[in-house]
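[1] give me a model of this one.
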Amino acid sequence: MDLSWSLAALCGFAFLAGFVDSVVGGGGLVQMPALFVMLPHVPPVTILGTNKFVSTWGTAAAAMQYARRVRIEWRATIPTFVAALLFGFLGARIAALVPSEAFRPMVLVLLIAVLAYTLWKKNLGALHAPRLNPSQTLWAGLATGTVIGFYDGFFGPGTGSFLIFAFVGLFGFSFLAASASSKLINVTTNGAALAFFITHGHVRYDIATPMIAFNVAGGLVGSRLAIRHGSGFVRVIFIVVVSALIARFAWDICTRH
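    Below is the predicted model:
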C-alpha cells in the first residue's frame, strides 16, 4: 500500500482513537492495530513508541479541556498519580524479566466483572458524590495508583477503563469527574513512558507528526462532548470500550491456544 494512503488512513484512525481515549480511555484499541496493519515492516517497539507519541498529545489536549471545565478532585488525583508514576516504572522493569502473557485470562475476568457490575448498577457514576474522608481518600488514592500503575507498566491494556472504574466505584465519583481525573494521570504516566521511547529512537516522527493533529482534534471533540452531555454519555462509551476490550482479550486468548 502506498505510504500516502496509509498515512491518510492512519490520520483517520488517530482522530477516532483520540475521541475514544478522551472520553474513557482505550484509544489504543483503535490506533495500535491500525499502525501494525499499515506499517507491517516497522519494528513492534517502534510501533509502540509512535503510538505513545501520538496519543500523549491527544490525551494532553483532553486533559486541558477537563481541567478548565470540570472540577478536579485533587485530594484523590494527586496521590493516585504519584503512586501510579512510581509503580509504573517498577512494573515496566519487571515486565522486562517476567512474561506478561499469563495475565491475559485474569484481566479478561476482571473486565467481565467490571462490565457486569456497571450494567447491574444502573445509577453507578450518574452523580458525583465522593464518599471518603480526606484520610481515606489519601490511602485509597495511593492504593489505586499502586495497583493500576504497576499494571500499566507491566501489561497495560485497559488501564484507562480500570482507572475510571476505580474512581467511580471506590471514590464515588461521577463518570465525568472520573474521566477528568484519569486523563490528568494518564498524560503524565504516558509522558514518562514516552521519554524511554524517544531516548532510544523508537518513534517514527514522519508518521507520528501528521497523526498528532488528528489525535488532538479527536481528543478535543470527545472531551467537549463528554463535558456537554455528562456522565450518561461517558457511561455509554465506557460500556462500549470495556466490551471491546473483553472481545479483544477473548480473541487473543483463543488464538494463542
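
[2] CA atoms for contacts and neighbours, from now on please.
    Will do.

[3] tell me where the stretch 101-250 of the chain has strands.
    In the stretch 101-250 of the chain, no segments count as strands under DSSP state E, counting those that start in this stretch.

[4] those helices in it, which residues are they?
    104-120, 134-154, 159-169, 175-199, 205-229, 231-256 (DSSP state H, counting those that start in this stretch).

[5] could I get those as TSV with mean neighbour count and distance to residue 88?
    Below are the helices of the stretch 101-250 of the chain laid out as TSV (neighbours: other C-alpha atoms under 10 Å; distance: least, C-alpha to C-alpha, whole Å):
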stretch	mean neighbour count	distance to residue 88
helix 104-120	15	17
helix 134-154	21	4
helix 159-169	23	11
helix 175-199	22	8
helix 205-229	21	24
helix 231-256	17	21
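
[6] among the ones you listed, which comes closest to residue 59?
    Residue 59 lies closest to helix 175-199 among those, at 5.7 Å (C-alpha to C-alpha).

[7] how far off helix 134-154 does that closest one point, in degrees?
    With axes from the mean of the first three to the mean of the last three C-alpha atoms, to 10 degrees defining the directions, helix 175-199 sits at 40 degrees from helix 134-154.

[8] right, so of the helices of the stretch 101-250 of the chain, which gets closest to residue 44?
    helix 175-199 (11.8 Å).

[9] distance to residue 90 added to the helices of the stretch 101-250 of the chain, as TSV?
    Shown next, in TSV, are these (distance: least, C-alpha to C-alpha, whole Å):
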stretch	distance to residue 90
helix 104-120	19
helix 134-154	7
helix 159-169	16
helix 175-199	12
helix 205-229	28
helix 231-256	24
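
[10] which stretch among the ones you listed approaches residue 71 most closely?
    Of all those, helix 175-199 comes closest under C-alpha to C-alpha, at 7.2 Å.

[11] from the chain's centre, how far out does the closest one sit?
    Mean C-alpha position of helix 175-199 versus that of the full chain (C-alpha atoms, centre = their mean, to the nearest Å) differs by 8 Å.

[12] cool, stretch 159-173 as well?
    Put simply, stretch 159-173 sits 12 Å off its chain's centre (C-alpha atoms, centre = their mean).

[13] for stretch 32-52, same thing?
    Using C-alpha atoms, centre = their mean, the distance from the centre of stretch 32-52 to the centre of the chain it belongs to is 17 Å.

[14] end to end on it, go ahead and measure it.
    9 Å (C-alpha to C-alpha, to the nearest Å).

[15] second chain to compare with the first, below:
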Amino acid sequence: MLDPLVLLALAGVGMLAGFVDAIAGGGGMIALPALLSAGLPPVAALATNKMQSVVGTGMAALTYWRRGFVDLKALIPAILFTYAGSLIGALVVRQADTSLLEIAVPVALIAIALYFLFAPNLSDADRAARLTFRLFVPVMGLLIGFYDGIFGPGTGSFFTIGFVVLFGLGLTKASGSTKALNLTSNLAALTIFIPAGDVVWPAAVAMATGQLIGGYLGARTGIRYGARVIRPLVVVVSIALAIRLLLFP
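    Purely as a prediction, here's the structure:
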C-alpha cells in the first residue's frame, strides 16, 4: 500500500509529465523514474506508466482535435495499424533482443534534436508532403507502434518527425496527430498489462489525476504558442531521452 504523501507526489509528477508529453512527448522520462523510486517493480512501473499516460495523452489528443489540429477521419487507418503494431511488439518483446536499440535509439533521438534545432522554416505552416498521407501514415503507425510495444522511449519524437518531414504537417498539427497515435500504441500495450494484473491502480489513479490537468494545459500551451514552444521542447526532450538511455539504460 502506497503512502498518501507518495500518491500526492506522484500526482504532481503526473501533471508535469502530462504537460511535457502534450507538447513534445517524453513524459515517460519523468513518470517512469518516479514510479520506480516509489518502490514499484520494473514491469509494474512500466504498466502503471502506460495506464496513467493514456489519460494525459487522451486529454491532449482531445484538446488538439477540438481545436481543429487533428484530422481524426484521415488518421483512422493509421490508428488501426498503430494498435496492431504496438500489440505485436508487446507480444514479442519477451523473446526479442533489444540491446541494439539501446544504442540506435539515442543516436536517432540526437539526430531528431539536431534537425529541429538547425532545420530552416520549421513552423506551423503545412508544406508539400514527400509521401502520400493516406497510404504511408498507416505504415509509419505500424512501424513506430511496433517499436513502442517492444521498446518505447522516444515514440512521440519519432511520430512528430515523421509527420513533419515525410507528410509536411506544421508543428502544431504534427504534435496533435502524434498524440492520437501515441494514445493508440499505449492502449494496445494495456490490453496485455491490465489482464496480467501488472497495473498498480492507486499509483495509476493518482498520476492520472495530475495527467488530466497537465495534458490539458500542455495541449493549450502547444496550440497557443505553436512552433515557438514545440520546436525547442522537442530538442530538449530528445537530447534528455538520449542521455538517459546512454547513461542509465
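
[16] before we move on, the earlier item: do you know which of the helices of the stretch 101-250 of the first structure lies nearest residue 9 of the first structure?
    Judged by C-alpha to C-alpha, the one of those that comes nearest to residue 9 of the first structure is helix 205-229, at 9.7 Å.

[17] now for the closest one, which elements pack on it?
    Counting contacts by 3 or more C-alpha pairs under 8 Å, 6 or more residues apart in numbering; DSSP states H and E, helix 205-229 of the first structure packs against helix 3-24, helix 44-69.

[18] please tabulate those in CSV, including the columns distance to residue 103 of the first structure.
    Below are these laid out as CSV (distance: least, C-alpha to C-alpha, whole Å):
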stretch, distance to residue 103 of the first structure
helix 3-24, 22
helix 44-69, 20
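
[19] can you tell me the element residue 34 of the first structure falls in?
    helix 28-38 (DSSP states H and E).

[20] contacts for that helix next, please.
    1, 6, 10, 13-14, 16-17, 21, 42, 44, 47-48, 51, 157, 245 (C-alpha atoms under 8 Å, 6 or more residues apart in numbering).

[21] mind reading off the mean deviation between that helix and the second structure?
    By mean C-alpha distance after the TM-score superposition for the first structure, the fitted helix 28-38 of the first structure averages 0.5 Å away from its aligned residues in the second structure.

[22] what's the angle between that helix and helix 44-69?
    150 degrees.

[23] between helix 28-38 of the first structure and helix 231-256, how big is the angle?
    The directions of helix 28-38 of the first structure and helix 231-256 differ by 50 degrees, with the same axes, to 10 degrees as the criterion.

[24] corresponding residue for residue 229 of the second structure in the first structure?
    Counting by TM-score structural alignment, residue 229 of the second structure corresponds to residue 233 in the first structure.

[25] ok, its match to residue 173 of the first structure distance?
    Residue 233 of the first structure sits 15 Å away from residue 173 of the first structure, taking C-alpha to C-alpha as the criterion.

[26] mind listing what residue 221 of the second structure touches?
    Here residue 221 of the second structure is in contact with 23, 229 (C-alpha under 8 Å, 6+ apart).

[27] again, 10 Å this time
    19, 22, 23, 215, 229, 230 (C-alpha atoms under 10 Å, 6 or more residues apart in numbering).

[28] go on, residue 73 of the first structure?
    Shown in contact with residue 73 of the first structure (C-alpha under 10 Å, 6+ apart): 130, 137, 173, 177, 178, 180, 181.

[29] could you do residue 208 of the first structure as well?
    7, 10-11, 14, 47, 49-55, 215.

[30] go again using 6 Å as the cut-off
    50, 54 (C-alpha atoms under 6 Å, 6 or more residues apart in numbering).

[31] and what of residue 180 of the first structure?
    residue 66 are the contacts of residue 180 of the first structure under C-alpha under 6 Å, 6+ apart.

[32] tell me the counterpart of it in the second structure.
    Using TM-score structural alignment, residue 180 of the first structure sits opposite residue 176 in the second structure.

[33] please report the distance of the counterpart of residue 95 of the second structure in the first structure from residue 90 of the first structure.
    Residue correspondence to the first structure (TM-score structural alignment): residue 95 of the second structure is matched to residue 97. Distance, residue 97 of the first structure to residue 90 of the first structure, using C-alpha to C-alpha: 11 Å.

[34] what does residue 204 of the first structure give?
    For residue 204 of the first structure, the distance to residue 90 of the first structure (C-alpha to C-alpha) stands at 26 Å.

[35] hmm, back to that, need the contacts of residue 73 of the first structure in CSV with distance to residue 116 of the first structure, can you?
    CSV is the format used below for the contacts of residue 73 of the first structure (distance: C-alpha to C-alpha, whole Å):
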residue, distance to residue 116 of the first structure
130, 22
137, 25
173, 19
177, 21
178, 19
180, 23
181, 23
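
[36] farthest pair in the residues you listed?
    Taking C-alpha to C-alpha as the measure, the contacts of residue 73 of the first structure have their most distant pair in 137 and 180, spaced 16.9 Å apart.

[37] with adjacent residues omitted, what lies nearest to residue 72 of the second structure?
    Distances taken as C-alpha to C-alpha, 6 or more residues apart in numbering place residue 65 nearest to residue 72 of the second structure, at 7.5 Å, with adjacent residues excluded.

[38] the first structure: which residue goes with that neighbour?
    With TM-score structural alignment as the criterion, residue 65 of the second structure lines up with residue 67 in the first structure.

[39] what do you get for residue 41 of the second structure?
    Aligned by TM-score structural alignment, residue 41 of the second structure pairs with residue 43 of the first structure.

[40] can you tell me which residues contact its match?
    By C-alpha under 6 Å, 6+ apart, residue 43 of the first structure has no neighbours at all.

[41] now do it against residue 50 of the first structure, distance only.
    Shown here: residue 43 of the first structure relative to residue 50 of the first structure, a distance of 11 Å by C-alpha to C-alpha.

[42] kindly report the same for residue 191 of the first structure.
    13 Å.

[43] one more: residue 172 of the first structure?
    In terms of C-alpha to C-alpha, residue 172 of the first structure sits 35 Å off from residue 50 of the first structure.

[44] between those two, who's got more neighbours?
    residue 50 (25 against 21; other C-alpha atoms under 10 Å).
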